[in-house]
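In: Based on what follows, work out the 3D shape:
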Amino acid sequence: MTNKQRALDYMNAVFTEKDMDKVETFFGNDWTQHNPSVKNGIQALRDVLTDNEMNWEPSIVMEEDDIVAVHGRYTNFFGKTVIAVDFFRFDDDGKINEHWDVLQEEVPAEKTASGNAMFPIRASH
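Out: The predicted structure is shown next:
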């Protein structure tokens, strides 16, 4: 299995299945979080997701060496729709050791300067 597929499986476990026991199987021993609002470790992730009914759908997924980037849309992200790129670094055992993200509230295409949507939907990954 590729790290690209592992990243998609992880995101699906978190946001579609909402199965925290399964989510824990994706992390290495020294998980480092680079989002400035979230602490390191699985408990911090549990805290963010508790009582939050956000959903996620993928768009573009890229893999280079041990880094996977996942472009996606989060709906009901603390009451907003957000476009994000999540970056994951995997260890040699296929476990996630680091996470970065870049988040931006979605702007409808008709309100952008270019008229282009922020979220392209792709049928395959």
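
In: When you work out contacts or count neighbours from here on, use the C-alpha atoms and nothing else.
Out: OK.

In: wait, isn't Asp19 in contact with Ala13?
Out: Yes. Between Asp19 and Ala13 there is a contact at 5.6 Å, judged by Cα atoms under 8 Å.

In: of the two, who's got more company?
Out: Ala13 (18 against 13; other Cα atoms under 10 Å).

In: which residues touch the spatially most central residue of the chain?
Out: Residue closest to the average C-alpha location in the chain (Cα atoms, centre = their mean): Asp86, at 4.6 Å. Residues in contact with Asp86 (Cα atoms under 8 Å, 6 or more residues apart in numbering) are Ala69, Val70, His71, His99, Trp100, Asp101, Val102.

In: Check which element follows the strand or helix carrying it along the chain.
Out: Assigned by DSSP states H and E, Asp86 belongs to strand 80-90. Stepping forward along the backbone from strand 80-90, the first helix or strand reached (DSSP H and E) is strand 96-105.

In: here's the other one to compare against:
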Amino acid sequence: MIELVDPNDSRAVRNKNNVLRFYDLVINQKKSEESIATFMTPGYIQHNPLIADGAEELGKFFGQITKERANARVVVDKIIAVGDYVFAHVNFLNLFNDDPEDTGIAGVDIYKMDSDGRALEHWDTLQPIGDPKNSAPWLAPNLPRANPNGMF
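Out: From the prediction side, this is the model:
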């Protein structure tokens, strides 16, 4: 994992660590509903149209996914923290299927954090990763890759 954070910016270091703990506890350890309030403010604003506003709603969303998908997990590839913002480049695996060969969904999450290190607001952009013969499975099925670079 690549981490970019000024070690002298204690707020940014704390925020980065909180986002990493959020991913681990909420998704990888499947403890979303009992731990979500540690990481999100009650009035948490969600910009992903699939998820309602509020920490409790985010906890329910991931709680449902992790109950249905035992293999659901997230791998953080890069994380950048500056002041009140954290940017994470991640791979969400098995969130919407049980395929052991799932290549996942590449995501860039952006969090705005409060003075206590909890997320106030979240934006994301998501892209299915696909494979060499099917590079964009949801958008343009069976379109081969145009380059060998990969998402991470």
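
In: how about JSON lines for the contacts of Asp86 of structure 1, with neighbour count and distance to Asp9 of structure 1 added?
Out: JSON lines is the format used below for the contacts of Asp86 of structure 1 (neighbours: other Cα atoms under 10 Å; distance: Cα to Cα, whole Å):
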{"residue": "Ala69", "neighbour count": "22", "distance to Asp9 of structure 1": "13"}
{"residue": "Val70", "neighbour count": "23", "distance to Asp9 of structure 1": "11"}
{"residue": "His71", "neighbour count": "21", "distance to Asp9 of structure 1": "14"}
{"residue": "His99", "neighbour count": "19", "distance to Asp9 of structure 1": "15"}
{"residue": "Trp100", "neighbour count": "15", "distance to Asp9 of structure 1": "17"}
{"residue": "Asp101", "neighbour count": "16", "distance to Asp9 of structure 1": "17"}
{"residue": "Val102", "neighbour count": "12", "distance to Asp9 of structure 1": "20"}
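
In: From these, pick the one nearest Val23 of structure 1.
Out: Proximity of the contacts of Asp86 of structure 1 to Val23 of structure 1 (Cα to Cα) peaks at His99, which lies at 13.8 Å.

In: can you give me the strands in structure 1?
Out: For structure 1, the strands defined by DSSP state E occupy 27-33, 55-64, 67-77, 80-90, 96-105.

In: Next, format those as CSV and append distance to Arg6 of structure 1.
Out: Formatted as CSV, the strands of structure 1 follow (distance: least, Cα to Cα, whole Å):
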stretch, distance to Arg6 of structure 1
strand 27-33, 11
strand 55-64, 11
strand 67-77, 9
strand 80-90, 9
strand 96-105, 9
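
In: Let me know which of those is the nearest to Gly41 of structure 1.
Out: Proximity to Gly41 of structure 1 (Cα to Cα) singles out strand 27-33 among the strands of structure 1, at 5.8 Å.

In: Need the residues that contact that closest one.
Out: Strand 27-33 of structure 1 has contacts (Cα under 8 Å, 6+ apart) with Lys39, Asn40, Gly41, Asp91, Lys95, Ile96, Asn97, Glu98, His99, Trp100.

In: by how many degrees do that strand and strand 96-105 diverge?
Out: If you take axes from the mean of the first three to the mean of the last three Cα atoms, to 10 degrees, strand 27-33 of structure 1 sits at 40 degrees to strand 96-105.

In: gap between the residue mapped onto the residue nearest to the centre of structure 1 from structure 2 and Pro132 of structure 2?
Out: Using TM-score structural alignment, the partner of Asp86 of structure 1 in structure 2 is Asp109. Distance of Asp109 of structure 2 to Pro132 of structure 2, computed by Cα to Cα, to the nearest Å: 25 Å.
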